[in-house]
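[1] Give the three-dimensional model of this entry:
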Amino acid sequence: MEIIREAELMRLRTEIPFPHYIFNVAPTANFSSPESAHAHICSVIEDTRTRGTTLFWSVGPTTSPMDLGYYLEAHGFEQVMRCTGMTIDISLLREEAPVPSGFTVERVTNNSRLNQFVDVLAENSQMPRATAEAMHKIEASLGLDQNSPRQRYLGLWHGEPVATTTLFFGAGVAGIYHVATVPQARGYGIASAMSLSALQDARWRGYRHATLIATPQGQSVYRRLGFQPRAEYNVYMWTAGTFNHG
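    Below you'll find the predicted structure:
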């Protein structure tokens, strides 16, 4: 996994071809001119084509130019998702969310739990085994230190791993990512319970504010916890061909 930082662009790059934004994504871009936007987009596309991967690109209020989405579509990107940036003052967290009987949340502290964490993410996104194995190598390389700015949480229902979430700490804010629930455990309030547990840990660590990017189907979960919508984001995807799930 590489984080590539340039003057006008930052992106995350891996060798994993599976089309998911956690593997290859450009979350930040601020181009100084149309010519710069064109040159950077062409360069990134060529790199993605050479590696045989897929690229996701997030466009929102902190990216420029304002019509960056138009530039991406002109270069063959397709809009695949519309999300909402949400924030919360953790002191106003609504903690009355019901927790299913037999459900517990653990911070991931060992390789056994890390394997289960990755397996849940893989099942949630229908990743093939090879992708899950590659993802585990990446996650293992990031370590399990309790003081790391990246903390993972695993939800267990009657002892079985069924849900995940991740906290990233930076710039005085806790960011919530990787909220996932396996299909057979959906509809029981588990995503809400996972987010609540992570936010309580963030508060214990001294953080007062948290952020996340919500899909349309996830917004109601976060509103019930006290999150407020702040900005809209469009996610675009470029791929050279169809990914083989076999």
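
[2] switch to C-alpha atoms for all contacts and neighbour counts from now on
    OK.

[3] Tell me which stretches of this protein form strands.
    2-5, 9-13, 25-29, 54-59, 78-89, 103-107, 150-157, 160-170, 173-181, 209-214, 228-239 (DSSP state E).

[4] Excluding its own residues, what touches the lengthiest helix in the chain? List them.
    In the chain, assigned by DSSP state H, the helix with the most residues is helix 34-51. Residues outside helix 34-51 that contact it (CA atoms under 8 Å, 6 or more residues apart in numbering) are 15, 31, 54-55, 71-72, 75, 238-240.

[5] what's around Y222, how many residues?
    Neighbour count of Y222, defined by other CA atoms under 10 Å: 21.

[6] Enumerate every residue touching it.
    Neighbours of Y222 in contact, by CA under 8 Å, 6+ apart: 192, 214.

[7] P100 too?
    Per CA under 8 Å, 6+ apart, neighbours of P100: 188-190.

[8] ok, and the most crowded of these?
    I190 (28 neighbours).

[9] Y207 against V173, yeah?
    Yes. Judged on CA atoms under 8 Å, Y207 makes contact with V173 at a distance of 6.3 Å.

[10] Buried among the contacts of helix 34-51? Make that a ChimeraX selection.
    The ChimeraX command for the buried members of the contacts of helix 34-51 (criterion: 16 or more other CA atoms under 10 Å) is given here:
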select :31,54,55,72,238,239
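
[11] now the other sequence, so there's something to compare against:
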Amino acid sequence: MDHTAVLALYDRDMREGAQADDPGARIERVGRVVRLVSSALGWNGVVWSDLDDSSADAAIAEQIAHYHALGLAFEWKLYGHDLPVDLGQRLEAAGFTPEPEETLMIGEVADLSLDAGPPEGIRFLPVTDRAGVDLVADVHAKAFGTDSSRLRHQLLARLAEDPDSIVAVVALDGDTPVSAARMELVPGTPFAGLWGGGTVEGWRGRGIYRALVAHRARTALDRGYRYLQVDASAQSRPILERLGFQPLSTTMPYIHGA
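    Got it, this is the predicted structure:
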């Protein structure tokens, strides 16, 4: 993989050319910033910027004013190769709170190891309705220890309005949901994104996450997507590397309250 070329393609298609990922959301391009605006239950934030030392502070202030006028908290999704090099420090100085850094990993689907199946006793259930979404939300809350109301809203909206753009699956041990993950397909681009992948404590370390990645990758391949993208935690990065994903950059959320 040509890392420089693929990263440039990712920036162009998935960031500068971002598409709304929620039926109620919109993409706004203002100056050298691309942002997504949704409801309080959706994701709000800056996905791309092309700034320099002379323009960064004014652009940051403009985004704060814009989202606060709407009464919305928002995220500035900062990548390790974004400019200026001190953009993260400028965001913190403006009142943003950084969250843990993740690794932007991309794999060319045809080159990935896709033979992993679910471990013995685990079955995968496609999510197509509200009952399935409830299972995903239940796993998310238990695996990550966070509220899952936003995820539930987003999944229900996507399944209702554009079901071909989302693939979600729950791993069950008998009738107990123990892991869940989703894949977002971006039409008109060669990219699909892997999200979620949370496993409830007690079922970790059994290969469920690896099998869920392989399951979604096979679906992406069947649907003609060339690349898979993941924002990988420190725990998932080694698994993804063994499957053939490569690190191209880092990404860190900076959060600003309403």
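
[12] right, and the strands of structure 1 - which one's nearest S125 of structure 1?
    S125 of structure 1 sits nearest to strand 173-181 of all the strands of structure 1, at 8.6 Å, using CA to CA.

[13] What is the corresponding segment of structure 2 for that closest one?
    Strand 173-181 of structure 1 corresponds to residues 191-199 of structure 2 when matched by TM-score structural alignment.

[14] Map R130 of structure 2 onto structure 1.
    So, by TM-score structural alignment, R130 of structure 2 is matched to N111.

[15] so who does its match touch?
    With the criterion set at CA under 8 Å, 6+ apart, N111 of structure 1 makes contact with A140.

[16] Go ahead and confirm R35 of structure 2 touches I27.
    Yes. The criterion here is CA under 8 Å, and R35 of structure 2 meets it with I27 at 5.9 Å.

[17] higher neighbour count, these two?
    Comparing R35 of structure 2 with I27 by other CA under 10 Å, the one with more neighbours is R35, at 24 against 19.

[18] That one corresponds to which position in structure 1?
    Under TM-score structural alignment, R35 of structure 2 pairs with R11 in structure 1.

[19] how close does its match sit to F31 of structure 1?
    Counting by CA to CA, to the nearest Å, the gap between R11 of structure 1 and F31 of structure 1 amounts to 14 Å.

[20] Next, find the distance separating the residue lying farthest from the centre of structure 1 from P65 of structure 1.
    In structure 1, the residue that sits farthest from the middle, by CA atoms, centre = their mean, is E35; the gap is 30.1 Å. Distance check for E35 of structure 1 against P65 of structure 1: by CA to CA, it reads 11 Å.

[21] and the match of R35 of structure 2, what does it touch?
    So R11 of structure 1 contacts 3-5, 24-28 (CA under 8 Å, 6+ apart).

[22] circling back to that earlier point, among the strands of structure 1, which is the most enclosed?
    When these are scored by mean count of other CA atoms under 10 Å, the highest mean neighbour count falls to strand 54-59 (a mean of 25).

[23] Against which helices or strands is it packed?
    If you count contacts as 3 or more CA pairs under 8 Å, 6 or more residues apart in numbering; DSSP states H and E, strand 54-59 of structure 1 packs onto strand 25-29, helix 34-51, strand 228-239.

[24] once aligned to structure 2, how far is that strand on average?
    When structure 2 is superposed, strand 54-59 of structure 1 averages 2.5 Å from its matched positions, counting by mean CA distance after the TM-score superposition for structure 1.

[25] Just give me how far that strand sits from the chain centre.
    12 Å (CA atoms, centre = their mean, to the nearest Å).

[26] quick one on the thing from earlier: give me the mean deviation of the longest helix of structure 1 from structure 2.
    On superposition with structure 2, the mean distance recorded for helix 34-51 of structure 1 (mean CA distance after the TM-score superposition for structure 1) is 3.8 Å.

[27] Now do the buried residues in that helix.
    Quick answer for helix 34-51 of structure 1 (16+ other CA under 10 Å): 37-38, 40-41, 45, 48-49.

[28] any idea which of those residues is closest to S197 of structure 1?
    Once CA to CA is applied, the member of these that ends up nearest S197 of structure 1 is T48, at 37.0 Å.

[29] residue in structure 2 matching A140 of structure 1?
    Counting by TM-score structural alignment, the partner of A140 of structure 1 is L156.

[30] Quick check: that match vs L41 of structure 2, distance?
    Following CA to CA, the distance that separates L156 of structure 2 from L41 of structure 2 is 12 Å.

[31] for Y227 of structure 2, same thing?
    For Y227 of structure 2, the distance to L41 of structure 2 equals 29 Å [CA to CA].

[32] Kindly report the same for H215 of structure 2.
    Counting by CA to CA, the gap from H215 of structure 2 to L41 of structure 2 is 29 Å.

[33] And G24 of structure 2, by the same measure?
    For G24 of structure 2 relative to L41 of structure 2 (CA to CA), the value is 10 Å.

[34] quick one, which of L156 and L41 of structure 2 is more surrounded?
    L156 (19 against 13).

[35] For the more buried one, give me its contacts.
    129-130, 133.

[36] switch the cut-off to 10 Å
    By CA atoms under 10 Å, 6 or more residues apart in numbering, the contact set of L156 of structure 2 is 22, 128-130, 132-134, 162-163.

[37] Tell me which of these persist in structure 1.
    Checking the contacts of L156 of structure 2 against structure 1 (both residues aligned by TM-score structural alignment, their matches' CA atoms under 10 Å), the contacts still present are 129-130, 133-134.

[38] Return the member of the residues you listed nearest to L9 of structure 2.
    Closest to L9 of structure 2, out of all of the kept ones among the contacts of L156 of structure 2 and judged by CA to CA, is V133, at 32.0 Å.

[39] What is the neighbour count of the closest one?
    24.

[40] do D147 of structure 2 as well
    What D147 of structure 2 shows, counting by other CA under 10 Å, is a neighbour count of 13.
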